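Following is a predicted model, sequence given first.
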Amino acid sequence: MAIGDPIIAFDSLESTNKTAAELLGLSKVQHGAVIMAREQTSGRGQRGRSWTSVAGDDLMISIVLRPDRLRADVQFELSKIAALAVSEVVGALVGGAVRIKWPNDILVGRNKICGILIKNELIGELVMTSILGIGINVNSTEYPEDLVATSLRNETGRTMDLQIVLADLCRSLDNWYSRWEGGGDLSMAFAERLWMRGRWAQFLLDDHPTLARPVDVDRHGRLIIEQEGGEVAAYGLDRLRFAPR
């Protein structure tokens, strides 16, 4: 089934990811189904952060995937698919440089325009089902002071049709997923879009301020960085994160 078939729309939900998980538990959704809400009252991003949005302004969806024999140790492939699809769609609309901030934010310049949150169900060493939660700032224009963000409307000066953005996103997701499913390697495309790649940035490594530059992301989803002394190593979110701006 193609991604985006069917689209299940709601006026208001606590969380599209939560509803997708509930429907999965009832075996009522197929691969490629999209759960969409005009309003999300308890959306969550990475590290449990709340996801702020005005009803009807932004695109808030969750996509159900049933990958075929995806090993748990390389489940970051699904993050790559989501990030590449969003960056492709946003880049085409804003006509500017769009980057993927590890692990799963999409930036225009230095401003966040999209957050991605993925929940996988594992059985043994395999990913049986996955829920890709994607929130794109489309028509919102104001954000909390502590959030460095932007939207498609802010970047283009135009109000966007959410249904058109959704259709473009579903097509792109389906294309990237099919490429991966067919054995295509997404690593180079992801690395080319990696924010701050090859440039010095401030990190917190084991909660200690660290100057390093991103090199790549390994097959397990860990960020490979080079520190000032030349040491190159890969770290996961449990040890490494970008320092707050």
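Perfect, I can see it now. Residues are numbered from 1 along each chain as shown.

use CA for all of it now, contacts and neighbours both
Noted.

Do I have it right that residue 76 meets residue 223?
No. Using Cα atoms under 8 Å, residue 76 makes no contact with residue 223, being 11.4 Å away.

Pick out whichever of the two has more residues nearby.
Using other Cα atoms under 10 Å as the criterion, residue 76 and residue 223 rank with residue 223 on top: 21 against 18.

now that one: how far from residue 212?
Per Cα to Cα, to the nearest Å, residue 223 is found 11 Å from residue 212.

go on, residue 89?
The gap separating residue 89 from residue 212 is 30 Å, by Cα to Cα.

this is the comparison structure:
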Amino acid sequence: MQIVKLGAIDSTNAYLKRTLQVRQLEDFTVAVAEEQTSGRGQQGTSWVSEPGKNLIFSVFKKFNGFHASRHFYLNFIVSLSIYSTLKTLDIPNLHIKWPNDILSGNYKICGILIETILAGQMLKSAVIGVGLNLNQTRFPELPNATSLKLLAGKSFDRDEVLQMIIENLKSSFQFTGDSELEMLREEYAAKLFMKDCRAAFQILEGQEVEGFIRGVSEGGKLLVEFDNQAVREFDLKELKLLY
């Protein structure tokens, strides 16, 4: 495993994708940065981080025989790997906010952005970007954010936490058979934020509704049950959880 340490960079995902254009990368090549100037989250949202305080990295992952229709299982694997790492570090009240934010209580501590590279109908590789709030203690423009230091009352070593996450990722990516992937989906669903609790949502048309998160489909869509007992599937851009 190769680890590339960077200072200030536009984004670690962009760095790995640029590198791929000029040379091949080893499986599980990691780029880790002190600071991102153009970090992105889901749907183009920005990722704001105090330089040198947090864990900002991307991982290059190769695939062989992984069908593109299963791309959302990458979210399951990555989210659960980080969840497991944070559980080992005794971070309390952990949940996965669909599709792939990690929360402690109602507060976000980690965001994930996965970008895939296809070869026909097969998944060739992926660049997995992770931003984990580690030792930052002030979030003046992000009232719903927190960090491991605020939660645990101590500082964390970035290299040690990175190594733990990578080892969990390596272990999880060994299990990609049909039955194993289904178990991952069930485990992911069980850890969803607000699962089986009444929650408020804003749907695509701008309408606010209430319902219950019941799980995720095989395609990774969120399953929401409404008061008329109808269960609907929602994609990322079709639904926003209000909390």
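Arrived safely. The model shown is predicted, which means the values in this text are computed figures rather than measured ones.

ok, back up a step: compare residue 89 and residue 212 of structure 1 (neighbour count), which wins?
Each of residue 89 of structure 1 and residue 212 had its neighbours counted (other Cα under 10 Å), and the higher figure belongs to residue 212 (24 against 20).

can you tell me which helix or strand the more buried one belongs to?
Taking DSSP states H and E as the definition, residue 212 of structure 1 sits inside strand 208-217.

coming back round to it: now for residue 223 and residue 212 of structure 1: what residues contact both?
Shared contacts of residue 223 of structure 1 and residue 212, defined by Cα atoms under 8 Å, 6 or more residues apart in numbering, are absent.

in structure 2, which spans are strands?
3-9, 29-36, 55-67, 94-97, 101-104, 107-119, 122-132, 198-203, 208-216, 222-225, 231-234, 239-242 (DSSP state E).

Which strands or helices does the last one pack on?
When contacts are defined as 3 or more Cα pairs under 8 Å, 6 or more residues apart in numbering; DSSP states H and E, strand 239-242 of structure 2 packs onto strand 198-203.

what about 10 Å?
Under the contact criterion of 3 or more Cα pairs under 10 Å, 6 or more residues apart in numbering; DSSP states H and E, strand 239-242 of structure 2 touches strand 198-203, strand 208-216.

one step back: which one, of the strands of structure 2, ends up nearest to residue 159 of structure 2?
With Cα to Cα as the measure, strand 55-67 is the member of the strands of structure 2 nearest residue 159 of structure 2 (8.6 Å).

joint contacts of residue 76 and residue 223 of structure 1?
Common neighbours of residue 76 of structure 1 and residue 223, using Cα atoms under 10 Å, 6 or more residues apart in numbering, are 103, 217.

distance of the spatially most central residue of structure 2 from residue 200 of structure 2?
For structure 2, residue 112 is the residue whose C-alpha lies nearest the centre (Cα atoms, centre = their mean; 3.0 Å). For residue 112 of structure 2, the distance to residue 200 of structure 2 (Cα to Cα) stands at 23 Å.

can you check residue 218 of structure 2 too?
Separation of residue 218 of structure 2 from residue 200 of structure 2 (Cα to Cα): 24 Å.

count of neighbours near the counterpart of residue 160 of structure 1 in structure 2?
In structure 2, the residue matched to residue 160 of structure 1 (TM-score structural alignment) is residue 156. For residue 156 of structure 2, the neighbour count with other Cα under 10 Å is 17.
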